[in-house]
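J.: pasting the structure only:
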């Protein structure tokens, strides 16, 4: 997403959403229905990156964002006709500089409420990298050891999905995840 850097400069209001400076994708919109309001006209997706030596990569969400101040996954709205894996990797690169060539997809999970869906793309890091805050949607990016994830103030959607994601990640290999 193309934003002004104003929100990342010292003294900027962390609660103010930065102005958009470029064209928006048609997928960047809210959808509403009986199950609530969700971001992403064509659905949304995010990356749960796992590095055996560091843990999982979490994003501390900007205060101006929906559920701002919580920890979640780099991700966002899918573009029209974009598959969830491609979209999740694109968003993770835009928000945290996650290099798609340095991760391997392990599995995906989907929350589908009928008129909207969110796909969590779980990847394993195959070449270590340092995440970089590359847009104003993050306050912080951090590798969090798996046992410490539940101690963070998690984004409500991620908090609901983590109890099911963790054992799947743990089940892949007891040597890979502590």
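T.: In hand now; what should we look at? All figures in this text were calculated on a predicted structure; none of them were measured in a lab. Numbers count the residues shown, from 1 in each chain.
J.: only C-alpha atoms for contact and neighbour calcs from this point on.
T.: Fine.
J.: Nearest residue to the residue nearest in space to the middle of the chain in space, please, no chain neighbours.
T.: In the chain, the residue lying closest to the centroid (Cα atoms, centre = their mean) is residue 74, at 2.1 Å. Leaving aside its chain neighbours, residue 74 sits nearest to residue 92 (4.9 Å; criterion: Cα to Cα, 6 or more residues apart in numbering).
J.: Comparison target below:
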């Protein structure tokens, strides 16, 4: 796995927004037993004190899957071989994109924040995710783009 240049840094997209990740960003949407792994973002981070999925800046030569797994390992201590990776959803902003890597585990595993970017990690029942104060980008994804098995989603 070649990573290329470090992707840390702010960029502006074609829509005029400011984003973290010179080569885009990726996150791991990890589900186990109808629970989603969420990280409570540390107060000083961009959109701090909100909940989102583990993720961050992609390095120059990384695929979305490589970046999402690397970030999840760095942030949670997750065994990178444990998740079963599925499809990837991409939110393209024109010159910058966020890739959500869908993955599953057989059961939730105990995880603790590893790198100071999250104050808490929590396995949240899918039906309760929308009750939390979500990172704005993830809130939009959760409300509008996520397709649930059987064509429905928890209310």
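T.: Received, thanks. Just so we're clear, the structure is a prediction, and the values are computed from it rather than from any experiment.
J.: What is the aligned counterpart of the residue nearest to the centre of structure 1 in structure 2?
T.: In structure 2, residue 74 of structure 1 lines up with residue 54, judged by TM-score structural alignment.
J.: Could you do residue 102 of structure 1 as well?
T.: By TM-score structural alignment, residue 102 of structure 1 lines up with residue 82 in structure 2.
J.: pretty sure that match contacts residue 105?
T.: Yes - here residue 82 of structure 2 lies in contact with residue 105, judged by Cα atoms under 8 Å, at a distance of 6.8 Å.
J.: before we move on, back to that, ok, the match of residue 74 of structure 1 - contacts?
T.: Contacts for residue 54 of structure 2 were tallied using Cα atoms under 8 Å, 6 or more residues apart in numbering; they are 27-29, 38-39, 68, 71-72, 75-76.
J.: 7 Å instead?
T.: Residue 54 of structure 2 makes contact with 27-28, 38-39, 71-72, 75, according to Cα atoms under 7 Å, 6 or more residues apart in numbering.
J.: of all the residues you listed, which two lie farthest apart?
T.: With distances taken as Cα to Cα, the most widely separated pair in these is 38 and 71, at 13.2 Å.
J.: just to revisit the earlier point, could the contacts of residue 54 of structure 2 be laid out in TSV, adding distance to residue 98 of structure 2?
T.: As requested, the contacts of residue 54 of structure 2 are exported to TSV (distance: Cα to Cα, whole Å):
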residue	distance to residue 98 of structure 2
27	8
28	11
38	17
39	17
71	13
72	15
75	18
